[in-house]
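S.K.: Mind looking at a prediction? Sequence and model below.
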Amino acid sequence: MIIGLTGSIASGKSTVANFLKKRGYPIVDADEIARLVVEPGSPVLKEIESVFGADVIKEDGSMDRAKMGKLIFDDNRKREQLNTIIHPAIRKELIAQKEAQIAAGAETVILDIPLLFENNLHEYVEKILVVSVTPEVQKERLMSRNQFSEQEAESRIASQLPIEIKEQGADAVIDNNGELAETEQQVVDVLKKWQV
């Protein structure tokens, strides 16, 4: 079974992914893949440089994520340009890693994809597991984790699909507002129910 794991920023999706990893489930991490496809010298990074200019490349040849983030955050056209370059490469690598896990004998593979719904990747999975928190908890965690002001945190949260919409598209929702043990127990219950 291919399980899509998603959530919103600061919802605790990585915590759930780590728990699944400890239980022996192979994880294909879209964030890691997104970093991999823009490594120095990669064709994707060269294309980004030709579209956005040398300003977005650091001296060591890597992408300047902070500059790129500022460039695209409030500019939908530029964000769309970047996505058009990066997303096909991410999809290709995501599928390759999933297929490699299956070829290696994995019966269940977890695709950890933060923007599963936003990027229309739900067709690649059989079940969707959404990690959810209340907006208050999400904002508090994001401010604490990233040293964001309240306004910065709200702006980041608003840039993603609302969690309620993700919950509607889920096969199961993990409520991550409580203690870690409670979250882990919910994950165990879902895996039992799905018989994986």
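M.R.: Thanks, I have it. Residues are numbered from 1 along each chain as shown.

S.K.: okay, CA-based contacts and neighbour counts for the rest of this
M.R.: Noted.

S.K.: Show me what the helix ranked longest in the chain is packed against.
M.R.: Ranked by residue count under DSSP state H, the longest helix found in the chain is helix 76-103. Packed against helix 76-103 by the contact rule (3 or more Cα pairs under 8 Å, 6 or more residues apart in numbering; DSSP states H and E) you find strand 27-29, helix 30-36, helix 43-52, helix 65-73, strand 109-112.

S.K.: Okay, one more to line up with it:
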Amino acid sequence: MIIWLTGGQGSGKSLVMKFLKEKGFSCIYADKIVHELYKSGNDGETLIVKNFGERFLNKQGNVCRMKLKKLALENVKNIERLNKLMHPLVYKKIIELIDKYLASGKENIVIEAVYFDEKKFGKIVNKVIWVERENRKKEFSIKNPSRVDDVLKNNGSIADLKKSVYYLVR
């Protein structure tokens, strides 16, 4: 089973990932992929410098995520531009990791990512789970993806969330 886990910032995706890992799922974290791509000499760093300039690098030559976040918060067009640049690189790496896990016999895989691309992953992913939490911090307006197979409401206790996660993957 391949699950795409998504939801807004502060919704509890990381906790759900922890529970799925406990159930034996191989985990892919889009944020970790982005952090790797932003390191000096990697494709993401090259694209950011080419499109936004060297002012977005830190002293070590890596992309400064705080500066990019500030840029993204300035207006929606900046977010769209960043996504257009970075998503193809992230999606390519996600596919490589899925292939690697499947080739090694690991069939239960979960991908944690804010955005779900139905065209790219619709036929690969068995289930899209949206994690939702009331009163969460909202920095970016994240819309539900076009496809949501299950919604995990994270408004109760950690034990309640764990029980819900285990129920979904029984």
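M.R.: Yes, it's here. Quick caveat: nothing in here was measured; it's all calculated off a predicted structure.

S.K.: Out of the helices and strands packed on helix 76-103 of structure 1, which is closest to Q186 of structure 1?
M.R.: Closest approach to Q186 of structure 1 among those (Cα to Cα): strand 109-112, 16.3 Å.

S.K.: what's in contact with the closest one?
M.R.: Here strand 109-112 of structure 1 makes contact (Cα atoms under 8 Å, 6 or more residues apart in numbering) with 1-6, 17, 25-30, 98, 101-102, 125.

S.K.: For stretch 46-59 of structure 2, give the distance from the opening residue to the closing one.
M.R.: End-to-end span of stretch 46-59 of structure 2 (Cα to Cα, to the nearest Å): 15 Å.

S.K.: could you measure V125 of structure 1 against L111 of structure 1, distance?
M.R.: Relative to L111 of structure 1, and taking Cα to Cα, V125 of structure 1 is found at 8 Å.

S.K.: Give the residues shared as contacts by those two.
M.R.: I2, I3, G4.

S.K.: By neighbours, which of these wins?
M.R.: G4 (26 neighbours; other Cα atoms under 10 Å).

S.K.: Please identify the helix or strand for that one.
M.R.: strand 2-7 (DSSP states H and E).

S.K.: how far apart are the very next helix or strand once past that strand and its match in structure 2?
M.R.: Per DSSP H and E, the first helix or strand lying C-terminal to strand 2-7 of structure 1 is helix 13-22. In the superposition against structure 2, helix 13-22 of structure 1 averages 0.8 Å from its aligned positions (mean Cα distance after the TM-score superposition for structure 1).

S.K.: quick one: buried residues of helix 13-22 of structure 1?
M.R.: Residues of helix 13-22 of structure 1 classed as buried: K13, S14, V16, A17, F19, L20 (neighbour count, 16 or more other Cα atoms under 10 Å).

S.K.: do stretch 144-163 of structure 2 as well
M.R.: Buried residues in stretch 144-163 of structure 2 (16+ other Cα under 10 Å): N144, P145, V151, L152, K153, N154, L161, K162.

S.K.: Wait, I28 of structure 2 touches I94, no?
M.R.: Yes - with contact defined as Cα atoms under 8 Å, I28 of structure 2 counts as touching I94 (7.2 Å).

S.K.: Need the residue in structure 1 that's farthest from the chain's center.
M.R.: Ranked by distance from the centre of structure 1 (Cα atoms, centre = their mean), the top residue is E59, with 27.4 Å.

S.K.: Please tell me how far that one sits from I113 of structure 1.
M.R.: 30 Å.

S.K.: Grab the most central residue of structure 1 for me.
M.R.: Closest-to-mean residue, structure 1, Cα atoms, centre = their mean: P114 / 2.2 Å.

S.K.: Which residue is the nearest non-sequential neighbour of that residue?
M.R.: T6 (5.0 Å; Cα to Cα, 6 or more residues apart in numbering).

S.K.: before we move on, what about I157 of structure 1?
M.R.: I9 (6.7 Å).

S.K.: Next, the contact list for the one you found, please.
M.R.: P114, Q138, L142, R156, I157.

S.K.: separation between S104 of structure 2 and D160 of structure 2?
M.R.: From S104 of structure 2 to D160 of structure 2 the distance is 33 Å (Cα to Cα).

S.K.: before we move on, what about M66 of structure 2?
M.R.: From M66 of structure 2 to D160 of structure 2 the distance is 34 Å (Cα to Cα).
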